[in-house]
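>>> Got a predicted structure plus its sequence, pasted below:
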Amino acid sequence: MLNKLFSHTGILEKALDAAWLRNEVIAHNIANADTPGYKKYRVEFEEELKSAIEASTLKGKRTRAKHLEIGASSIDEVRPRVVRTGGTQMREDGNNVDMDEEMTSLAKNVIMYNALVQKISGEFRKLKTVINEGRR
């Protein structure tokens, strides 16, 4: 039971890290909204995490180093990636930052971050309750 709690908390921690990184990337995009030729960045994380969670139910055991791994990578190996968005252009100077889109993404990310903080705080409150009730 305790391993399951900490595994769940680890996923929430990774999601918090990704939300923090996404906030920094969005702020960087907004700061460069008037820079000629600037191409915006985005953070990719949720799809990789989803794939790792779905594949974590079936994992093959490697008995030798030369054997191929069966199943997806561990959830511990999932990391948010910063990707540059090219090919699109919003203005004549080559900049592709849309301020309305960035501000919407920022608001959405702040809401997600706050929800994740509340969720992880709830997990630790549960653990604290279990510890305190066990003392009685």
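Yep, that arrived. In this text, all values refer to a predicted model and were calculated from it rather than measured experimentally. Residues are numbered from 1 along each chain as shown.
>>> from here on, contacts and neighbour counts on C-alpha atoms
Will do.
>>> Which positions in the longest helix along the chain come out as buried?
Taking DSSP state H as the criterion, the chain has its longest helix at helix 99-134. Neighbour counts over helix 99-134 (16 or more other Cα atoms under 10 Å) mark E102, L106, N109, V110, Y113, L116, V117, I120, E123 as buried.
>>> How far away from the center of its chain is that helix?
Its chain's C-alpha centre and that of helix 99-134 lie 13 Å apart, by Cα atoms, centre = their mean, to the nearest Å.
>>> which strands and helices sit next to that helix?
Helix 99-134 sits against helix 2-31, with contacts defined as 3 or more Cα pairs under 8 Å, 6 or more residues apart in numbering; DSSP states H and E.
>>> alright, now check it against this:
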Amino acid sequence: MNLFTNTFYTLEHALDYSATKQKVISQNIANNDTPNYKAKDVSFKSVFQEAKNETLTAKRSDERHYQFKTAAIHPAVYKKNNVKYHDNGNNVDIDAEMSDSARNQIYFNVLIDRLNGKFSTLQSVVKGGK
């Protein structure tokens, strides 16, 4: 019996993505004036699609063994090599990074609100609806 639904695991992976995205954005902003620094970005959609297609399932040698499945979903960080904004080889667009940071913060807040709602529902069920 699962105590938590798949929604909790989906929200957990989405929060991992958001945290990684914020870390990458912060690194890009911090290296805005670093010569030859290449901006990084986070790709979650392509990795998520691969993970949906490739789920690891354990082989059971006896019916009494527990069955489990797992899918390792981790956002992929990659360098943006196709653009150049500064003469020193740096390709960080500070305006785009600040915009991405604000968008990511809103996304993070929505995920936290949804997670809090799920925990509130779970707490209500545990207390018997009181």
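Right, received. Where do you want to start? Computed from a prediction, not measured in an experiment: that's the story for all the values here.
>>> TM-score of the superposed pair?
With the length set by TM-score structural alignment, normalised by the length of structure 2, the two chains reach a TM-score of 0.79; 123 aligned residues with a Cα RMSD of 2.7 Å.
>>> on that earlier part again, relative to helix 2-31, how tilted is the longest helix of structure 1?
160 degrees (axes from the mean of the first three to the mean of the last three Cα atoms, to 10 degrees).
>>> middle-most residue in structure 2, spatially?
With distances taken as Cα atoms, centre = their mean, the residue of structure 2 nearest its centroid is Y17 (1.2 Å).
>>> what's the distance between that residue and K130 of structure 2?
For Y17 of structure 2, the distance to K130 of structure 2 equals 35 Å [Cα to Cα, to the nearest Å].
>>> Just tell me what K126 of structure 1 corresponds to in structure 2.
The alignment partner of K126 of structure 1 in structure 2, by TM-score structural alignment, is T121.
>>> Tell me how far its match lies from A30 of structure 2.
T121 of structure 2 sits 40 Å away from A30 of structure 2, going by Cα to Cα.
>>> about what we covered before: what residues are up against the residue nearest to the centre of structure 2?
Contact partners of Y17 of structure 2, counting by Cα atoms under 8 Å, 6 or more residues apart in numbering, are V42, F44, H74, P75.
>>> Just give me the match in structure 1 for the last one.
Correspondence of P75 of structure 2 to structure 1, assessed by TM-score structural alignment: P80.
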